[in-house]
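Asker: quick one, what's the 3D model for this:
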Amino acid sequence: METVSIVLFLLLAVVVSGAISRILPFSIPTPLVQILLGAIIGLSTSHRVDLDPELFLFLFLPPLLFLDGWRIPKDELLKDVSTVVELALGLVLLTVVGMGFFIHWMIPAMPLAVAFALAAVVSPTDPIAVSAIAARVPIPKRMMHILEGESLLNDASGLVCLRFAVAAALTGTFSAGAATLNFLWVAGAGLVIGVVVTLAVTRAKAFVTKRWGEDTGSQILVSLLIPFGSYMLAEHIHASGILAAVAAGVTMTFAEISRQTMATTRMRRNSVWDMIQFTLNGIIFVLLGEQLPGILEGAHQTVALTGHVSPWWLAIYTIAIVAGLALLRFAWVWASLHLTILRKTQRTGEMQSPEWRLVAATSFAGVRGAITLAGVLTLPLALNDGTPFPARDLAIFLAAGVIVVSLILASIALPFLLKGLTMPPEPSKQAEEDSARIVAAHAAIQAIERHQHALAEDRGEADLYATAGARVMDLYRERIEGLSGHQADEARAGSRLASEFALVGVKAERATLAQLIRDRLVSGGTARKLTRELDLAEARYRG
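Answerer: This is a model prediction of the structure:
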């Protein structure tokens, strides 16, 4: 019962945090509100959440990484793939090595392997936290795509580095050659398993659907099980479950293209996954806040590990780590952007220096969040010989401090840096969208004509079918005419106005339906059906 109560309090805190962040007249990132509410829960109850590192990793990371891989825009990612790889792999390795030695030099009581582990968990960035921070100052789309791609890859690379660091701490030995071979196996096998599991499941699902029909609930449940299945299978053969979950998500995009599901299934599945993403990310930050009182209570014992007495040394260490991460990231982003511009200059002959605010914004956007907390909490409780894992509490304290300080700094700096910031111009995709709509409309007209003729031959009453079919085909022809030539801009403006008027109508329909329901003039089944139709219409016109 206590566990259920704690879970319910955590879920309530996630809901309340979203409301508070929207209600406040000044901008406070939702993750910071969640951390604060979690701390209130930790202080107001005697029950504490005892986190099992392996269980925590298994429950939270596979679905979040799977969803990131599934939803990340692949074309935009490929457009800036060199920049993403430089940030996600090169910067992570530099951070692990550079910050690992720096942390060990600054805190000699922390073993080098543990320092590398701490550096590995603070290397991944969190685009969800960045989005929350910049909610009132929108991030340029191209920068957000780069941050999303970086986060997807550095989550995996950082956690793989954490795995090697923990292994070195447990065994007390480290071999570069053996680590390289092990990395190739861990990464390669994990990626292969993610791809194979997803393809196998989607093929089996398509076969069952084709023969016996589609069940929406089962389809959604299968999508939820894929990341966990990939993770468990990869870990069973000592490969990377993290990379397996990422690969499964990326593969899901391409598997869905050839094996279409029903529209109802896709809509409900998207809603379920949105809820899961919101809930898991929120719970992670609330759990961080809930753990903070216990972490702070042990601050005196924790600081004793460093050879000092005052707990303020922990704040100094945290700020020093944040500063080191910021300097490394700024230097790497500056070098990466200049390298990208140099390659472009060699192709086009045009030289354009990046604006300093672009470099600074990309640097401050490297906020640490859910993955960092999830990673540091997976540090083992004990070594192989049963002795406590060295400096575990200190590593957790510093990682939590890095998350909080980076969130606060970014919430202050990003709105200022992003205001009025323009990214390099991107080619418009409007022509591509119009062309696709025209081709699809032509295909629809041809299909309607064939169906119209088939019905007339089978059942007669050709005039009835001709009238009904012509009414629908006229709508498609109007779309084609509106999207062709010089009328395209006028058609789009008219479409926007039509959507605006349609939303006014939907709002009036919804108010009238609500009154009918209150007056008990319609049954519950009719009310649900009409409400769903209005929801679909509103989603269409707002889209």
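Asker: from here on, just use CA atoms for contacts and neighbour counts.
Answerer: OK.
Asker: list the contacts of stretch 170-187.
Answerer: 164, 168, 238-240, 243, 383-384 (Cα atoms under 8 Å, 6 or more residues apart in numbering).
Asker: from these, which would you call buried?
Answerer: When the contacts of stretch 170-187 are checked for burial by 16 or more other Cα atoms under 10 Å, the buried set is 164, 168, 239-240, 243, 383.
Asker: any chance of a markdown table for these, columns distance to S435?
Answerer: Listed next are these as a markdown table, based on distance: Cα to Cα, whole Å:
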| residue | distance to S435 |
| --- | --- |
| F164 | 50 |
| A168 | 56 |
| A239 | 44 |
| S240 | 42 |
| L243 | 37 |
| L383 | 61 |
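Asker: follow-up on the earlier one: dump the contacts of stretch 170-187 into JSON lines; add secondary structure as well.
Answerer: Formatted as JSON lines, the contacts of stretch 170-187 follow (DSSP: H, G, I helix; E, B strand; the rest coil):
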{"residue": "F164", "secondary structure": "helix"}
{"residue": "A168", "secondary structure": "helix"}
{"residue": "H238", "secondary structure": "coil"}
{"residue": "A239", "secondary structure": "coil"}
{"residue": "S240", "secondary structure": "coil"}
{"residue": "L243", "secondary structure": "helix"}
{"residue": "L383", "secondary structure": "coil"}
{"residue": "N384", "secondary structure": "coil"}
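Asker: I have a second one here; can you model it like the first so I can compare?
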Amino acid sequence: MDSVELVLAMLLAVVASGYVVRMLPFPLPLPLVQIALGAVIEGVFGHGVTLEPDIFFLLFLPPLLFLDGWRIPKVGLFRDKSTILELALGLVVFTVIGAGYLIHWLVPSMPLAVAFALAAIVAPTDPIAVSSIASRVPIPPRLMHILEGEALLNDASGLVCFRFAVAAAITGHFSLASAAVTFLWVALAGIASGVAITLAISYAQRSLSRRFGEESGSPVLINLLTPFGAYLVAERLQGSGILAAVAAGITMSYVELSGRALATTRVRRAVVWDSVQFAFNGIVFVLLGEQLPDIISGALRAAEASGGERGLWRLASTALAVSLGLLLLRFIWVWVSLRLTLLSAKRQGHHVNVSKFRLVLATSLAGVRGALTMAGILTLPLTLANGRPLPGRHLAIFLAASVILISLVLASVALPPLLRSLKLPEEPADAAEEDFARHEAAVAAIAAVEQSSHQQAHQHIDPEIHSSAADHVMGIYEHRLAGGVAGSMDPAKVRMADQSERAFRLVALHAERDTILQLARDERISDETARKLLREIDLVEARYR
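Answerer: Below you'll find the model as predicted:
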């Protein structure tokens, strides 16, 4: 019963955090409020939960990463793929090496392998934390796409580095060749698992529903279970379950373009996923807050035993130095990367007008860490191979928690003024793209209504009502195309014409949807635009059905 009460308390904390943020007289990011409420649950009421990393990775990460991979705009992801890969792979390795030596220099008592393990687990940015910050900070869309892509892909590289650093700390041995081969297998097996599982589940569901039918809630439940299946299969193959969940989400966005899901299914699915995202995002940070009292009290006891008040100041200064060192390493890498990108664009004859320093600083500050770092650092083993305690374990956990809090605070405080009026290279004209898609869909809808009107004319007793219903529906789309005023029906005949109008509306909506999906499959519009228009069509169709 205590476990049930604890879950309910965490959910209540998530709900309360939204009201607390709005009640405060000053802006405060939602994740920090949720962390504080989690600390209150543990510290004040003494009723927290021990974070089990394996359970955390399995329960919370797959659905959240799946949804992020599903909804991230693919046009932006593939357009800036070189920049994203530089951050997701190169920056992680650069940070592990630089921060590892920095931590070992600041804390000589911590073995170098343990310092590298700590650097590896704080190197990746957290997609959940990035999304939470973005909801409160006006990050430009293109920069946000890059940050989301980086956060979705850099976990695998960070966790592989962490795994080998821990192995080196325990056994004293390290093989670069073995690490490279392992990384390739972890990445490829994870991505392949995510793609294969999603395609297999989608094919099986489509085949079974076509032959036997299905309950209305089954497609939504299957969709919720897909990321867990991809994660578990990848882990069984010794691949990255995190990359599997991301790959499953990206694959799902392409499966969605097949247009086989019913409109009501898509509407229900969107509502369910929004609720899951809100609840799980909040619980992740509440869980993080529940770990802090024990971590901080343990670190303070160790500091007092080693140097009293001086030890406390040394502990705080070390945490701040590590956080600023990570920020500096990220700044250097982003600055060099941007410099090379601008030089390449200049050689190709492209003129790019962008504020270099502000962009680099904003990208550096936006690299926030989250609960993924905390869950990873808690997997540090307690002992070495010879049975002795692992040196520096408790301090490493404290430093990881400090990095999370400091990165969240810095991003929340510094990003809003820094991003104000920041100009980035323009993205494709979203408004023009949306207008083009609406125009093409309206043309297809009018043609479909005309064809259906001719085919069904002989089935209606009153041709006048039949024609009036068709004219009314086509008038709505002609209003879109020409800006004219759609005709209206005689009020006395509205009830009689309702059935005919409903049929024509469904035909028109079906044609609109097919056109939008085809435009997205042909990459003439982005999947983001397609998803927005499909949701509008689905809501209208749900009303008529």
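Asker: let me see the TM-score of these two.
Answerer: Here the TM-score for the pair of chains, by TM-score structural alignment, normalised by the length of structure 1, is 0.84; 490 aligned residues with a Cα RMSD of 2.7 Å.
Asker: related to what we said a few turns ago, of the contacts of stretch 170-187 of structure 1, which is the nearest to G324 of structure 1?
Answerer: The shortest approach to G324 of structure 1 among those belongs to F164, at 22.3 Å (Cα to Cα).
Asker: map that closest one onto structure 2.
Answerer: F164 of structure 1 maps onto F164 of structure 2 when the alignment is built from TM-score structural alignment.
Asker: check contacts around that match.
Answerer: So F164 of structure 2 contacts 117, 174, 179 (Cα under 8 Å, 6+ apart).
Asker: and for A299 of structure 1?
Answerer: So A299 of structure 1 contacts 311, 314 (Cα under 8 Å, 6+ apart).
Asker: which other helices and strands contact the helix or strand harbouring L506 of structure 2?
Answerer: Following DSSP states H and E, the helix or strand that holds L506 of structure 2 is helix 494-521. Using 3 or more Cα pairs under 8 Å, 6 or more residues apart in numbering; DSSP states H and E, the elements in contact with helix 494-521 of structure 2 are helix 430-456, helix 463-482, helix 527-544.
Asker: give me that answer again for 10 Å
Answerer: helix 241-256, helix 430-456, helix 463-482, helix 527-544 (3 or more Cα pairs under 10 Å, 6 or more residues apart in numbering; DSSP states H and E).
Asker: in the third one, what counts as buried?
Answerer: If you call a residue buried by 16+ other Cα under 10 Å, then helix 463-482 of structure 2 has these buried ones: 465-478, 480.
Asker: whereabouts in structure 1 does it align?
Answerer: Residue span in structure 1 matched to helix 463-482 of structure 2, by TM-score structural alignment: 462-481.
Asker: quick one: average offset of that stretch versus structure 2, please.
Answerer: Once the two models are superposed, stretch 462-481 of structure 1 sits on average 1.4 Å from its counterpart in structure 2 (mean Cα distance after the TM-score superposition for structure 1).
Asker: now for G38 of structure 2, how many residues are close by?
Answerer: Applying other Cα atoms under 10 Å, we find 31 residues neighbouring G38 of structure 2.
Asker: that one sits in which helix or strand?
Answerer: Going by DSSP H and E, G38 of structure 2 is in helix 30-43.
Asker: mean deviation of that helix from structure 1?
Answerer: Averaged out, helix 30-43 of structure 2 is 1.1 Å away (mean Cα distance after the TM-score superposition for structure 1).
Asker: who are the packing partners of that helix?
Answerer: helix 2-23, helix 127-134, helix 263-347, helix 393-419.
Asker: tilt between that helix and helix 127-134?
Answerer: 120 degrees (axes from the mean of the first three to the mean of the last three Cα atoms, to 10 degrees).
Asker: which of the residues in the next helix or strand after helix 30-43 of structure 2 are buried?
Answerer: Using DSSP H and E, the next helix or strand after helix 30-43 of structure 2 towards the C-terminus is helix 53-59. Buried residues in helix 53-59 of structure 2, counted by 16+ other Cα under 10 Å: 53, 56-58.
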